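# Here is my input, please return the structure:
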Amino acid sequence: MTAPAHDGYDAVIIGGGHNGLVAAAYLARAGRSVLVLERLGHTGGAAVSASTFAGVDARLSRYSYLVSLLPRKIVEELGIDFRVRARAVSSYTPVQRGGAPTGLLVGGGEARTRASFARLTGSDREYDAWRRFYAMTARVAGAVFPTLTRPLPTRAALRELIDDETAWRALFEEPIGVSIERSFDDDLVRGLVLTDALIGTFAHAHDPSLRQNRCFLYHVVGGGTGDWNVPVGGMGALTGALAGAARRAGAEIVTGHEAVRVETDGRAAEVTYRTSSDEGTVAARHVLVGASPHTLAALLGGEPPAPAEGSQLKVNMVLTRLPRLRDRDVDPREAFAGTFHIAEGYEQLGTAYAQAAAGESPAAPPSEIYCHSLTDPSVLGPEPARAGHHTLTLFGLHTPARLFTGDHDRRRETLLGAVLAQLDAHLAEPLTDCLARDEEGRPCIEAKSPLDLERELGLPGGHIFHGDLSFPYAGEGAGRWGVETAHPNVLLCGAGAVRGGGVSGVPGHNAAMAVLGR
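Modelled structure (predicted):
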């Protein structure tokens, strides 16, 4: 922990997550004096890699997992060494049909995917509908993604750019459930499509707020293709490279410094910070805040609105081997290579939402699993790699923060047990039999509730997007870049900005462009 070098900067950035680091690198490269204040003892925020289990040489992307929304433009302009790898299979979804285990494998080529749809549904109809539906989202992605690092388009301008009234209605105007039910008949296929609308978002298919549509849109536009890729070296490789780029450009980054107050007259600002031993103040022409709008309101001395409610259970694991499947037609290495969907049929998702909305833990909690080590073995050390170990990360849906109030640890462990039971129903052996052990002999598995994320990462309500996502066009008061606040020299540069959410760097880029007047 090092104190700031001086007491005046062109820009003070609150938060050393990936967006704050992107903003710092751009501003420093433009010749501005920049200070990054990070509350934790390290940079990276939620985009970190961690050796989670004592004595086990494996680096897990502990909080955020995959990359889709990060524009190549940012990587190239900042000159960082960061790569991603495509997964061999997009997804596998197991199910019981006719009393026998089967499933849907998406990936491995068109013929393989078509055959898997036919095996599940008995015809080519659902596969043809699948291709039409995702051809539509691909057209939207190709139009929308390049706009994310430009000044905000108006709603009318974005609609004209997309130039597809059917797609506009399906994604921007009517609940996504309408389009899903119109396009598909099979319950499992419907559920598989809907999951992209529910990641970290507590909603149902026909929610009139359309928060599920906004979430869906962000999950299908990434890279202009909608592909979700594995970061080589883990998520920490990205934030490590960004921190290095910012420092090389001249930005100053101090950890263990928590910003506690921002005062501004619109032209100049002061940021008060606290460390473990003292308190200090630095002056700035601009303040960029990588924290949530809720936290920003508190920093400015206002009454923060009620935080949005996070809705996810994050589970990290290391296995000695991949478990065998009940579905003998699919190799576990293929099944776990993409996104492994559990209890995510359309009706199951609706039931789980209704139960959670009533304050009850879902009887069949839906979730999905990612095995990064199949795509990027470098996250494993030499010994576990030779032994055939693998990392698994699980993301649980419809687990809002309200389910964990009271006896938090017991509720979290009970829900974890229910999630693993849903997975075990599709395995030929219990997952717990495959878990590696740490140096104390404990199984290598940890679970994080929204309240854990609030405590560890400072996410109000544990919401991974800092609040409900927004449509990527200018709404009332959005400003030119979607990062502006009521104070001209205070900007949001985190996930709570318009076009925030996910590991993208977009809000950091846009806040820097707003400062630079580009």
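# rest of the way, CA atoms for contacts and neighbours
Fine.
# Does residue 465 touch residue 500 like I think?
Yes. At 7.3 Å, residue 465 counts as touching residue 500 under the criterion of Cα atoms under 8 Å.
# of these two, who's got more company?
residue 500 (31 against 23; other Cα atoms under 10 Å).
# Looks like residue 340 contacts residue 103 (just checking).
No. Contact between residue 340 and residue 103 fails when scored by Cα under 8 Å: they sit 10.4 Å apart.
# shared neighbours of the two, which are they?
92, 93 (Cα atoms under 8 Å, 6 or more residues apart in numbering).
# can you tell me which residues contact the closest residue to residue 435 other than its chain neighbours?
Spatial nearest neighbour of residue 435, chain neighbours left out: residue 319 (4.3 Å); criterion: Cα to Cα, 6 or more residues apart in numbering. Residue 319 makes contacts with 389, 390, 391, 392, 434, 435, 436, 444, as judged by Cα under 8 Å, 6+ apart.
# so where do the strands sit in the stretch 201-350 of the chain?
230-231, 252-254, 258-264, 269-274, 279-289, 311-319, 339-342 (DSSP state E, counting those that start in this stretch).
# Which of those sits closest to residue 412?
strand 311-319 (8.4 Å; Cα to Cα).
# which non-adjacent residue is nearest residue 512?
residue 23 (5.1 Å).
# on that earlier part again, could you dump the strands of the stretch 201-350 of the chain into CSV with distance to residue 376 added?
Formatted as CSV, the strands of the stretch 201-350 of the chain follow (distance: least, Cα to Cα, whole Å):
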stretch, distance to residue 376
strand 230-231, 7
strand 252-254, 30
strand 258-264, 34
strand 269-274, 39
strand 279-289, 33
strand 311-319, 14
strand 339-342, 15
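# the helices in the stretch 351-500 of the chain, which residues?
With DSSP state H, counting those that start in this stretch as the criterion, the stretch 351-500 of the chain has helices at 372-375, 382-387, 408-424, 450-457.
# buried sites along the third one?
By neighbour count, and taking 16 or more other Cα atoms under 10 Å as the criterion, the buried residues in helix 408-424 are 411, 412, 415, 416, 418, 419, 420, 421, 422, 423, 424.
# So the last one versus residue 433, what's the distance?
Right, residue 424. The spacing between residue 424 and residue 433, counted by Cα to Cα, to the nearest Å, is 11 Å.
# before we go on, could you also do this sequence so I can check it against the first one:
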Amino acid sequence: MPDRDVYDAVIVGGGHNGLVAAAYLARAGRSVLVLERLGGTGGAAVSGRPFAGVDARLSRYSYLVSLLPKKIVRDLDLDFRVRTRTISSYTPTERAGRPTGLLVGGGEARTRQAFARLTGGSREYDSWRAFYAMTGEVARRVFPTLTEPLPSRDELRARVDDATAWRTLFEEPIGAAIEERFADDLVRGVVLTDALIGTFADAHDPPLRQNRCFLYHVIGGGTGDWNVPVGGMGALTDAIADAARVAGARLRTGCEVTRIDTDGRRGEVTYREGDRGERTVAARHILVNASPQALAALLGEEPPAPAEGAQFKVNMVLKRLPRLRDTSVEPHEAFAGTFHIAEGYEELAAAYAQAADGRVPTAPPSEIYCHSLTDPTILAPDLVERGHQTLTLFGLHTPARLFARDNDAVRADLLTATLARLDAHLAEPIADCLALDAEGRPCVEAKTPLDLERDLRLPGGHIFHGDLAFPYAEEGSGRWGVATGHANVLLCGAGAVRGGGVSGIPGHNAAMAALGQ
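Modelled structure (predicted):
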């Protein structure tokens, strides 16, 4: 290969994982160049103002933090904080013709009372406590391994050291454990939702995609807690970008990589910057913070099996929180945690069956949370004073295939149906609570998997770049789970083993691999 500008590492993609890798490598004294296609860094972990004239800085795509290890925050000296939510979840329903619901949080006594009011006894709550005590112990044992070299399956099983927990989470469909432990349909559904966020699967799917998703949702931080990023998700990626720059990494935006060449020891990255034509730089290591499909295209190789996302993302700004039909809980509590909509166990099964058959679910399941209740700093002071709030809705069981015929029309119909399911639990329509932008339009932004594929290059709109993997070594995964078919080309994005979510873990692990750790 001819001589070009040479770096120790070129990182393709300036999302949060690529920035983590850049910061680690630069702090280790390596010369680092980050090439980002968009006009700013951050990828899906960014904040923005999507509504004209409304000073609300929304976490536009990803919105909560669970998997980011404190180790990475400490190692990189990140100026970043999270806040815990006092309420875990609220799930409205109707029993005996009357509105009610299940509030989880606010202390053990209150949660126990909520279970008893819903189910008429203590059995479900006792089962809930036992089940999450088990997952909590797994979290404490497994989470620290995510920033260590990949253990083998047997090594991780020994680390878990609980045959029942291992069978429940790693070997049998999670639906079997849920049905064995819980009797109430609503309680079953609340447990199952953690297995379906960003994953299109049934509770009993043999490939265990739902189990892998569930595992990552309950082990974060060694506790399973999902926390609110202070200042929004952009505050995290800005802090990582600052750390990378301070360490000496060079970050360039508006640079679209068009080709990667490598002989296994030295590589070249060709990119295009605006109308300046193509340029090529060389590197000892190339770290790719993009999907495996994108990497294959850049290398000119056969792509892996296509991925398919299955989520519907809606951002809203409200002038006030809506009143609830269930008057036993205040709106500021119900929306502070995860507000489940149409997520009973049978409702989830029906929605999956309809979507798998190519139909939009008649009762689309979704869940909402209000960032601004925990962290009002994302709103301008005048909006806070006037009582404005944000809502983030994440819809389930909406695979990309449903939108292939007419993305715009299906998006509009799905938004109407989803908000109607929310309205069924409200004492006033959500439309009456929406703030208006500078043009007098309701502050609602909806994104389908095809929108995410177009905007962020997520394959099929899949937020994890593909099916998640169990956090142990399999053939070809390499020591850190970031290996590709080329010794000096590493995955540092969500498609790596132990990727997915806002974690920085694949960025850390790719940096360790490049450093020979």
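# Work out the TM-score between the chains.
Overlay of the two chains. TM-score (TM-score structural alignment, normalised by the length of structure 2): 0.99; 513 aligned residues with a Cα RMSD of 0.6 Å.
# Turn the helices of the stretch 351-500 of structure 1 into CSV, including distance to residue 492 of structure 1.
Listed next are the helices of the stretch 351-500 of structure 1 as CSV, based on distance: least, Cα to Cα, whole Å:
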stretch, distance to residue 492 of structure 1
helix 372-375, 31
helix 382-387, 41
helix 408-424, 32
helix 450-457, 17
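# Out of the ones you listed, the one nearest residue 485 of structure 1 is which?
helix 450-457 (22.9 Å).
# residues in contact with the aligned residue in structure 1 for residue 240 of structure 2?
Matched by TM-score structural alignment, residue 240 of structure 2 corresponds to residue 242 in structure 1. By Cα under 8 Å, 6+ apart, the contact set of residue 242 of structure 1 is 18, 21, 22, 25, 80.
# And these, which is closest to residue 149 of structure 1?
For the contacts of residue 242 of structure 1, the nearest to residue 149 of structure 1 is residue 22 (12.5 Å; Cα to Cα).
# The closest one: what secondary structure?
helix (DSSP: H, G, I helix; E, B strand; the rest coil).
# looking at it, it is touching residue 509, isn't it?
Yes. Contact criterion Cα under 8 Å: residue 22 of structure 1 and residue 509 qualify, at 6.1 Å.
# Give the residue from the two that has the larger number of neighbours.
Neighbours per residue, other Cα under 10 Å: of residue 22 of structure 1 and residue 509, the larger number sits with residue 22, 29 against 25.
# give the contact list for the more buried one.
Applying Cα under 8 Å, 6+ apart, the residues near residue 22 of structure 1 are 242, 246, 505, 508, 509.
# please redo it, this time with the cut-off set to 10 Å
The neighbourhood of residue 22 of structure 1, defined by Cα atoms under 10 Å, 6 or more residues apart in numbering, consists of 16, 74-75, 78, 239, 242-243, 245-246, 493, 504-512.
# Could you do residue 66 of structure 2 as well?
Neighbouring residues of residue 66 of structure 2 by Cα under 10 Å, 6+ apart: 82, 216-229, 501-503.
# and what of residue 469 of structure 2?
Contacts of residue 469 of structure 2 (Cα under 10 Å, 6+ apart): 208-209, 211-213, 216, 481, 495-500.
# Now render those as JSON lines, adding distance to residue 249 of structure 2.
Output for the contacts of residue 469 of structure 2, formatted as JSON lines (distance: Cα to Cα, whole Å):
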{"residue": "208", "distance to residue 249 of structure 2": "39"}
{"residue": "209", "distance to residue 249 of structure 2": "37"}
{"residue": "211", "distance to residue 249 of structure 2": "38"}
{"residue": "212", "distance to residue 249 of structure 2": "34"}
{"residue": "213", "distance to residue 249 of structure 2": "33"}
{"residue": "216", "distance to residue 249 of structure 2": "30"}
{"residue": "481", "distance to residue 249 of structure 2": "24"}
{"residue": "495", "distance to residue 249 of structure 2": "23"}
{"residue": "496", "distance to residue 249 of structure 2": "22"}
{"residue": "497", "distance to residue 249 of structure 2": "25"}
{"residue": "498", "distance to residue 249 of structure 2": "25"}
{"residue": "499", "distance to residue 249 of structure 2": "23"}
{"residue": "500", "distance to residue 249 of structure 2": "24"}
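# Would you reformat the buried residues of helix 408-424 of structure 1 as CSV and include distance to residue 115 of structure 1?
Listed next are those as CSV, based on distance: Cα to Cα, whole Å:
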residue, distance to residue 115 of structure 1
411, 41
412, 39
415, 35
416, 34
418, 32
419, 29
420, 29
421, 29
422, 26
423, 24
424, 26
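# Identify, from these, the entry nearest to residue 263 of structure 1.
Using Cα to Cα, the buried residues of helix 408-424 of structure 1 come closest to residue 263 of structure 1 at residue 412, 39.1 Å.
# Settle this for me: that closest one is touching residue 402, isn't it.
No. Residue 412 of structure 1 is beyond contact range of residue 402, at 11.4 Å (criterion: Cα atoms under 10 Å).
# how many neighbours does the closest residue to residue 487 of structure 2 other than its chain neighbours have?
Leaving aside its chain neighbours, residue 487 of structure 2 sits nearest to residue 264 (5.1 Å; criterion: Cα to Cα, 6+ apart). A count of neighbours around residue 264 of structure 2, defined by other Cα under 10 Å, yields 13.
# Residue 264 of structure 2 -> structure 1?
By TM-score structural alignment, residue 264 of structure 2 lines up with residue 266.
# How much space separates that match from residue 478 of structure 1?
Taken as Cα to Cα, the span from residue 266 of structure 1 to residue 478 of structure 1 is 17 Å.
# Sounds good, over and out.
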